[in-house]
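pasting the sequence and the predicted model now:
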Amino acid sequence: MKVFKFGGASTKDAAGVRNVAAVLKSCQEPDLLVVISAMGKMTNALEVVVRDHFDDKTDSEAAMASVYEYHFSILDQLFENRSHPIFKEIATMFDDMKRFLRTTKSKNHSFVYDQVVSYGELLSSTIVSIFLRENDISNTWLDVRDCIVTDSEYRDAKVDWDTTHTNIAATVSQKGITITQGFLGAEHKNSFTTTLGREGSDYTAAIFAYCLDADSVTIWKDVPGVLNADPRYFTETQLLEHISYREAIELAFYGASVIHPKTLQPLQRKEIPLYVRSFENPTATGTCVGKGVTLRPKIPCYILKKNQVLLSLSSLDFSFMMEDNIGDVFKWLHQYRMKVELIQNSAISFSVCVDNRFDRLEQLLTKLRSTFAVKWNEGVTLYTVRHASPTEIKTLMKGKEVLLKQESRETVQLIVKE
């Protein structure tokens, strides 16, 4: 059995859904588990619904209407007329979402977020599954929440691997094609929907592959494979034909956008190869992540993360920054859900670059100021470069204000103000 994952770019419109069917037909894999993400930018659109729910109920209804119209526009192009049962099924899902927002009394933003944003995957996977059946690709639709069990850390849930493994073994057929959702799980106590973190659909594919002892995982994207840099920010990018598990984990850890950081570890444990291929050119080989050479070709790899925050802390009484001080800092970083990207310390100062992904910087700063002298820069860019020469690093730094530089044998990190 193999696992395929199709992201939002592959199903962003009716032509994309038709292309998914074409890719499945061309691959001729009889036994597949297919993970489907929300269509296009629907996760972003549903985030607006959640935001407006807490800020302004009228705006929330308008945001919901936009999401509704987007999906029904795609349905109108995929199915002949609105008498098809899919229209009623999708409308019912929207009614359920509206009912939840109308009746919930929860003030927990993360809880409400997961219950609402999860509809992106539920809608897309339902549409894709039924369209495939209409086009002679028999399949079974599976609610991933019946399989993947997590804790209650909404928006960044941790997987209960033992229970999940048992559920998948009991639920998923090794024969035929199964369509399911990425990004989602259900918490163990009350079965409320949880999410695995943004871009978590790749991780979902790896979870199923591990539990099913799959032959491989293929992530279908709108790029030829894993490139040595993001083409949105760098020119003359090159395809990486082969990456070792270890190197890929390093790249993902530092923020390479093609592969989710959590995806690779379960695959490495069972030596399940991961392929990143183009749904626009499905006959091309793309990139293989697996055993073997570290990197082919051996060229510098550039990773860029924008809109980071650089915090610089020192003690108020000019004492040294010791383990107890730094321990408090990490406790608060965890408490306010900051993703740490880089740390650097000296005898009297401690610097940390964080991703303020849950918009809790002001709360963190208030806490830090009670103990430390605090300076910070918002909107900085973090560059991470692997396998680059000093000349290539110098070229990258040209014209940029470097706030912090950190270097190890294979990796250079730069925090810059551009």
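Yes, it's here.

contacts and neighbour counts: CA atoms only from here.
Fine.

surely Phe279 touches Gly225?
No - counting by Cα atoms under 8 Å, Phe279 does not reach Gly225; the two are 10.1 Å apart.

tell me which element the most centrally placed residue in the chain falls in.
Geometric centre of the chain, nearest residue: Glu199, 1.3 Å, by Cα atoms, centre = their mean. Using DSSP states H and E, Glu199 maps to neither a helix nor a strand.

quick one: furthest residue from the center of the chain?
Max distance from the centre of the chain (Cα atoms, centre = their mean): Asp317, 41.9 Å.

any idea how far Asp324 is from it?
15 Å (Cα to Cα, to the nearest Å).

ok, Trp332 next?
Note on Trp332: its distance to Asp324, by Cα to Cα, is 13 Å.

likewise Glu47?
Noted for Glu47: a distance of 38 Å to Asp324, by Cα to Cα.

these two - which one has more neighbours?
It is Glu47, of Glu47 and Asp324, that has more neighbours when counted by other Cα atoms under 10 Å, with 16 against 8.

pretty sure that one contacts Val112?
No - with contacts counted by Cα under 8 Å, Glu47 stays clear of Val112, the gap being 10.1 Å.

about what we covered before: so what's the residue nearest to the centre of the chain closest to, chain neighbours aside?
Counting by Cα to Cα, 6 or more residues apart in numbering, Glu199 lies nearest to His260, which is 6.5 Å off, once chain neighbours are set aside.

doesn't the residue farthest from the centre of the chain lie inside a helix?
No - counting by DSSP: H, G, I helix; E, B strand; the rest coil, Asp317 falls outside a helix, being coil.

and the residue lying closest to Trp161 once chain neighbours are set aside, how many neighbours does it have?
Spatial nearest neighbour of Trp161, excluding adjacent residues (Cα to Cα, 6+ apart): Val149 at 7.7 Å. By other Cα under 10 Å, the residues close to Val149 number 27.

this is the other structure I want to compare:
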Amino acid sequence: MKVFKFGGASVKDAQGVKNVATVLKKTGEQDLLVVISAMGKMTNQLEKVVDAYLSETESATASIHEFTTYHTDIMIALFENTKLPVFEEVSKIFNSLSTFLENNNSTNRPFVYDQVVGFGELVSTKIVSAYLSKIGVENTLLDVRTCIATDSNYRDAKVDWEATQQKISKKVSTKGITITQGFLGAEGANNFTTTLGREGSDYTAAIFAYCLNAEDVTIWKDVPGVLNADPRYFSKTTLLEQISYREAIELAFYGASVIHPKTLQPLQRKEIPLYVKSFLNPLDPGTCVGKGVTLHPMVSCFILKKNQVLISLSSLDFNFMMEDHIGNVFKWLHEYKMKVELIQNSAISFSVCIDNKYDMLEPLLNKLRSTFKVRWNENVTLYTIRHAEAKQVKALLKDKELLLKQESRGTVQLVVKE
């Protein structure tokens, strides 16, 4: 059995859904589990619903209308006949979203977020499954929430692997084509929907592959494979034909956007190859992540993260930055949900580059000021270069203000003001 994953860009419109069918036909796989993300930018659209709902503004209704209209237009283009059962089935999903918002009493943002944004995947998989059935591709639609068990850490839920393995073994057939949702799970106590973190659909594919002992996983994207740099920011890029698990995990850790950081660990444990291929050219080889050579071809890899925050701390009385001080800093970074991208310390100072993902910078700074002298820079850019050459670093720093540089074996990181 194999696992395919199609992201939002691959199903952003009716032509995208048709192309999924084309990929399935061209690859010719018979025993397949297919993970589908929300269509296009619909997760972002549902985030607008959450924001409007929690701020009690009337724009929530307008945002829901945009969500329903977007999918209805795609269905009309795919099916034409609005009397088909899929229209009523999708309408029921829309009604479930409205019913939740009408009856919900919780103001806990992460909880509300997970209950709302998951409707993107529920609608997309219903449409894709129905379209495949229409054109004669037999398939089974599976609610992923009956398979992936998690804790109740909403927006970044942790998988209960033992319970998940049992559920998948019981519910998922290794024969035929199964369609299911990415990104979602369900917590055990109350069966509420949870999410695995943004871009968690890649992780979903890896979870199923691990539990099903799949032959391989293919992530279908709008790029030819894993590139050595993001083409949005770098004019010249190189396709990486092969990457070892270790190198891919390093790239993912530093923020390479093609592969989700959590995706690789379960695949590596069972040595399941991961392919990244273009859904526009499905027969091209793409990139293979697996055992073997570190990187082929051996080129430098560039990873860029914008809108970061660099915080520099020093002791108020010139005491050393000892383990207890640093321990408190990490405790507060965790408390305020900051993702740490880089750290550097000296005898009396400590610098950390963070991703202010949940907009908690101001309360964090207030907490730090109680113990340290605090300086910070917002909207900085973090560059990470794997297998860097000196001339590349020099070229990258041209016309930029260097705030911090850290170099270790094989990796250079630069925090700059552009």
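Yep, it's here. The structure presented is a predicted model; accordingly, all values stated were derived computationally and were not measured.

where does the TM-score land?
The TM-score (TM-score structural alignment, normalised by the length of the first structure) is 0.99; 418 aligned residues with a Cα RMSD of 0.7 Å.

how big is the offset of whichever strand or helix holds Thr43 of the second structure relative to the first structure?
According to DSSP H and E, Thr43 of the second structure maps onto helix 42-54. For helix 42-54 of the second structure, the mean distance to aligned residues of the first structure following superposition is 0.6 Å (mean Cα distance after the TM-score superposition for the first structure).

next, the buried residues of that helix.
Neighbour-count burial for helix 42-54 of the second structure flags Met42, Thr43, Gln45, Leu46, Glu47, Lys48, Val49, Val50, Asp51, Ala52, Tyr53, Leu54 (criterion: 16 or more other Cα atoms under 10 Å).

mind putting these into a markdown table with distance to Lys306 of the second structure?
As requested, the buried residues of helix 42-54 of the second structure are exported to a markdown table (distance: Cα to Cα, whole Å):
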| residue | distance to Lys306 of the second structure |
| --- | --- |
| Met42 | 23 |
| Thr43 | 21 |
| Gln45 | 22 |
| Leu46 | 24 |
| Glu47 | 21 |
| Lys48 | 22 |
| Val49 | 26 |
| Val50 | 25 |
| Asp51 | 23 |
| Ala52 | 26 |
| Tyr53 | 29 |
| Leu54 | 28 |
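
is it true that Glu199 of the second structure touches Phe183?
Yes - assessed by Cα under 8 Å, Glu199 of the second structure is found in contact with Phe183 at 7.0 Å.

with the second structure overlaid, report how far stretch 89-99 of the first structure is off on average.
Counting by mean Cα distance after the TM-score superposition for the first structure, stretch 89-99 of the first structure comes out at 1.0 Å.

for the stretch 201-350 of the first structure, just list every one of the helices.
Listed in chain order, the helices of the stretch 201-350 of the first structure (DSSP state H, counting those that start in this stretch) span residues 201-212, 245-254, 264-269, 323-335.

most tightly packed of those helices?
helix 201-212 (a mean of 24; mean count of other Cα atoms under 10 Å).

what separation is there between the aligned partner of Asp230 of the second structure in the first structure and Asn307 of the first structure?
The alignment partner of Asp230 of the second structure in the first structure, by TM-score structural alignment, is Asp230. Note on Asp230 of the first structure: its distance to Asn307 of the first structure, by Cα to Cα, is 16 Å.

so which of these two has more stuff around it?
Asp230 (18 against 15).

is the residue nearest to Glu199 of the first structure in contact with Gly200, as I believe?
Yes - His260 of the first structure is within contact range of Gly200, at 6.7 Å (criterion: Cα under 8 Å).

so Glu138 of the second structure touches Val128, yeah?
No - contact status for Glu138 of the second structure versus Val128: not in contact, 11.6 Å apart, counting by Cα under 8 Å.

so for those two, which sits in the more crowded spot?
Between Glu138 of the second structure and Val128, counting by other Cα under 10 Å, Val128 is the more crowded of the two (24 against 14).

the first structure: which residue goes with Leu316 of the second structure?
Applying TM-score structural alignment, one finds that Leu316 of the second structure aligns to Leu316 in the first structure.

so that match touches Ser370, yeah?
No - Leu316 of the first structure is beyond contact range of Ser370, at 9.3 Å (criterion: Cα under 8 Å).

Three-state assignment for Glu407 of the second structure, please.
At Glu407 of the second structure the chain is in strand, as set by three-state DSSP.

so the closest residue to it other than its chain neighbours, which state does it fall into?
What sits nearest to Glu407 of the second structure in space, not counting adjacent residues and going by Cα to Cα, 6+ apart, is Gln413, at 6.3 Å. Put simply, Gln413 of the second structure is strand when judged by three-state DSSP.
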